[in-house]
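Participant: Predicted model and sequence follow; I will ask about them next.
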Amino acid sequence: MTAEQQNAKRGSTTAARLWTLEETAGFLGVPETTLYQWRHKRTGPPSHRVGRHVRYYPEAVHEWVRSQA
């Protein structure tokens, strides 16, 4: 199930909440470890720390994908 499908199931919109590392990896089709590596190298989509968790703005992830073309 994609992150967008999970959001729809919860009744929230994509813009209403931040994506988890797992949701972002699922959307991009990459392993979670790849997101950690990109974060360390500052080459992946912009991410934010919320407490001890890493979160992603869905709009920023979509924008990053578009910029990779």
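Facilitator: Alright, I've got the coordinates.

Participant: C-alpha from now on. contacts and neighbour counts both.
Facilitator: Noted.

Participant: Where does the residue nearest the centre of the chain fall, secondary structure wise?
Facilitator: Centroid check for the chain by Cα atoms, centre = their mean gives Thr24 as the closest residue, at 3.0 Å. Using DSSP states H and E, Thr24 sits in helix 21-28.

Participant: Below is structure B, check it against A:
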Amino acid sequence: MSANAAGLPPRFLRTPEAARFLGLSGRTLEKHRTYGTGPAYRKLGGRVVYSVDDLQAWADRGAVTSTSDPRGAVLPAKRHDAAALAHASRSTR
């Protein structure tokens, strides 16, 4: 049951708490925010906050059922990362 359904105010977490909730480092969550690949966030009073429901929804979107599921693919965040990834995959063949 979500916090709103119980009549309680929504629960918001700052970046360190949100990262712990997801099992990520704070820096990884910051990078996801920068690249637009992370969970939805809000700015309240100049502070970045995440709702628990948005964090859970983002984590659920990453659920996969097999290694061949395309949703499990890691997409490079920057062009130079894509080139490095391509180079690494060629050198391991």
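Facilitator: Yes, it's here. Everything numeric here is computed off the predicted structure, so don't read it as measured data.

Participant: circling back to that earlier point, mean deviation of the helix holding Thr24 of the first structure from the second structure?
Facilitator: Helix 21-28 of the first structure, aligned to the second structure and superposed, deviates on average by 0.8 Å (mean Cα distance after the TM-score superposition for the first structure).

Participant: Where does that helix end up in the second structure?
Facilitator: Mapping helix 21-28 of the first structure onto the second structure (TM-score structural alignment) gives residues 15-22.

Participant: about what we covered before: now the helix holding Thr24 of the first structure: buried residues?
Facilitator: Leu21, Glu22, Glu23, Thr24, Ala25, Phe27 (16 or more other Cα atoms under 10 Å).

Participant: Strands of the second structure, start to end?
Facilitator: Secondary structure of the second structure (DSSP state E): strands at 12-14, 42-44, 47-51.

Participant: Now do the buried residues in the first one.
Facilitator: It refers to strand 12-14 of the second structure. So for strand 12-14 of the second structure, counting by 16+ other Cα under 10 Å, buried means Phe12, Leu13.

Participant: Give me the packing partners of that strand, helices and strands only.
Facilitator: Where contact means 3 or more Cα pairs under 8 Å, 6 or more residues apart in numbering; DSSP states H and E, strand 12-14 of the second structure is packed against strand 47-51.

Participant: Next, the residues that contact the strand it packs on from outside, please.
Facilitator: The contact list for strand 47-51 of the second structure, computed with Cα atoms under 8 Å, 6 or more residues apart in numbering, reads Pro10, Arg11, Phe12, Leu13, Arg14, Thr15, Ala18, Pro39, Ala40, Tyr41, Arg42, Lys43.
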